[in-house]
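**Q** What would the 3D arrangement of this be:
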Amino acid sequence: MRTARTLTRLDEVGTGDHVCQLLGPADDVMDRSRAFVADGALFGDKVVIVGPAAETAASEFAPMVLDPARLGGSLLAAVRREAASAGREGFRSLRVLHHVTPDGSATRPEELLRSELDLEEFAADSGALVVCAYSSGDWGASTLEKVRCVHPHHLGSRPASPAFQVYRTGKDGWTVNGVIDAEGAPAFAAILRTLLARSRTVRLCCEALDFFDAAGMSALADAAGHLPDRKVVLEGTNETVRLAWELSGFATPVVPVVMTP
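**A** You can find the predicted model right below:
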């Protein structure tokens, strides 16, 4: 069972992990990710670096390099191909270091969020090890907050885990944990809209959801009704959340949201 956790070092990354590594403006991504790449040889994993070719091709570990701007397709399709070939070639798994830059294939915030949710699903379903490295100097705070919410694993005590997380659990569902309040509501709405664009029914396990305020509930209702014939099912909600949903006036047939204990 996958669980959210904070790592202190990249050599703690395990199979199925999807890690958000936030770097300082002066940090070198290859220098900071050396342990993760080197452990590929130790554990028998196929290593793939996704990032600008000029920056990554000189890696002393000589892994395969994929330039997002030259993929000719989606990043998800590319890593799936590499995972399939890794299995045929006798590797234990696929180990992906994704250096995410603004000039990559996902340039708009909604594209970036969709790409990260794709990678989250891929890591969970395939057992691949995926580290997404972001430089705080390249991205705005709002964008970083959204992408951090869809990584169940984070590197180090800084930054702390976001207020809530949405991550893959099982073949047909997602877990949401933490606190969704006015500050996190826009990110939660963006994540839900992205998931609903991919599936008519989105199932969220909410047993670890601690608090859901009026802004969060409004974001849920708006996102659920964003596209026709969509539905959000929240499973494992506590009595307080269900009562607040009803008292807020959202528990109507017009709002395509179902909450269950």
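**Q** rest of the way, CA atoms for contacts and neighbours
**A** Will do.
**Q** Can you name every helix or strand that the helix or strand encompassing Leu42 contacts?
**A** Assigned by DSSP states H and E, Leu42 belongs to helix 34-43. If contacts are counted by 3 or more Cα pairs under 8 Å, 6 or more residues apart in numbering; DSSP states H and E, helix 34-43 sits against strand 46-50, strand 94-100.
**Q** Now the second one, please; I'll put the structures next to each other:
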Amino acid sequence: MTRQGGERQVQDMGHGDHLCLAFADDAEQRRVVTAYLAAGLQRGERVLYFADLNEPGQVLGWLEAAGADPGAALGRGQLTVTTADDSYLAAGSFDADTMVATLQQEVHDALAAGWNGLRVSGEMGWALRGVPGAEQLGAYETKVNAVFAGRPALAICQYDARRFGTAQLHEFDRRHPGAVELDALYSDAALRLVPAFRAGQRALRVVGTVDYRTTEALAGVLETVLGWPGDVWVDMSALEFIDLAGMRALARAAERLPAGRRMHVVELAPMLCQVVSVIGWDEHPSLTVSAGEGPA
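**A** The predicted model follows:
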């Protein structure tokens, strides 16, 4: 699924953004969150962080390791790192409208205090604890869009794909106007290979051109992707060109999947789907190729 707002690298975020961050390992989360928070401090914004699985001290440690000075930011009131229990669940339960009102007030207060805007991020794993009101999270994500749209404020909502189910990830992701793009597994002037999530499934997004210069890079990244659990999804919606050697690399990677797992190559140009069919690569039981979004 290609969303209206698309994916955006964290360094390209600006005021008005409300993006979803789905991640599958701690290093991914730390890289994105640290860059996001540090940028807010550097730009003179008020920064709020709502921790859940991580302790507030860990988050402050990320900033310190990145060369920021969280102690000074805390002292001047620019930075607050608190917990989900003291923010989303401050009343002992979750109420979407109350939290929306709280964020609206935070935007007002940040500007009144002379900061250049408000930057927020929250770990959303608290919703899996069975707390009262957690069923309002989807509605909250939709309502909170209005807090940030067109205003000097921005937010990242964090969803750990190891804890949230596929359907849950898809539901919460689609409530956001856009998503954070994770760090590329490979990037040069012609090709970027980026881990992503589509319909709640972990996927590899192929952006640019696969030819004699980049086929080896694609084959190498596919080796990494084969190590992900479950089926392999390869999103070709941003592909500009792929030659036969590139298609062969996909087919060979699919052939190495163990029984019961499949590679789904989706949103491939119809002409290329025909080429795959003519050659017979799609006859292998572990490979499916589709011009559309493919099976959900």
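**Q** can you list the helices and strands packed on helix 34-43 of the first structure in CSV and add mean neighbour count?
**A** Below are these laid out as CSV (neighbours: other Cα atoms under 10 Å):
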stretch, mean neighbour count
strand 46-50, 23
strand 94-100, 25
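**Q** could you redo those as CSV and give each row distance to Leu112 of the first structure?
**A** Converted to CSV, those look like this (distance: least, Cα to Cα, whole Å):
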stretch, distance to Leu112 of the first structure
strand 46-50, 14
strand 94-100, 9
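**Q** To Asp210 of the first structure, which of these lies closest?
**A** Each of those has some distance to Asp210 of the first structure by Cα to Cα; the shortest is strand 94-100, at 30.8 Å.
**Q** what's the closest one aligned against in the second structure?
**A** Here strand 94-100 of the first structure aligns to the second structure at residues 118-124, judged by TM-score structural alignment.
**Q** residues making contact with the matching stretch?
**A** 37, 40, 45-53, 84, 106-107, 110-111, 152-159 (Cα atoms under 8 Å, 6 or more residues apart in numbering).
**Q** Tell me the buried residues in the helix holding Leu42 of the first structure?
**A** Going by neighbour count (16 or more other Cα atoms under 10 Å), the buried part of helix 34-43 of the first structure is 36-40.
**Q** ditto for stretch 131-149 of the first structure
**A** 131-135, 144-149.
**Q** Check stretch 208-224 of the second structure too.
**A** By neighbour count with 16+ other Cα under 10 Å, stretch 208-224 of the second structure contains the buried residues 208-211, 214-215, 217-219, 221-222.
**Q** And those, which is closest to Gly6 of the second structure?
**A** Distance to Gly6 of the second structure, by Cα to Cα, is smallest for Gly208 among these, at 15.7 Å.
**Q** can you map out the strands along the stretch 51-200 of the second structure?
**A** 79-83, 118-123, 153-160, 178-181, 186-187, 191-198 (DSSP state E, counting those that start in this stretch).
**Q** quick one, which of those strands is nearest to Glu7 of the second structure?
**A** Of all these, the one in closest proximity to Glu7 of the second structure, counting by Cα to Cα, is strand 178-181 (4.8 Å).
**Q** and Leu112 of the first structure, how far is that from Ala214 of the first structure?
**A** Going from Leu112 of the first structure to Ala214 of the first structure by Cα to Cα, to the nearest Å gives 27 Å.
**Q** wait, Val232 of the first structure
**A** Distance from Val232 of the first structure to Ala214 of the first structure, by Cα to Cα: 17 Å.
**Q** These two: which is more packed in?
**A** Shown here are Val232 of the first structure and Ala214; by other Cα atoms under 10 Å, Val232 has more neighbours (24 against 15).
**Q** tell me the contacts of the more buried one?
**A** Residues in contact with Val232 of the first structure, defined by Cα under 8 Å, 6+ apart, are 201-204, 224, 256-258.
**Q** what residue of the second structure matches up with it?
**A** Counting by TM-score structural alignment, Val232 of the first structure has no partner.
**Q** Helices along the stretch 101-250 of the second structure, start to end?
**A** 137-143, 145-148, 166-174, 215-225, 244-255 (DSSP state H, counting those that start in this stretch).
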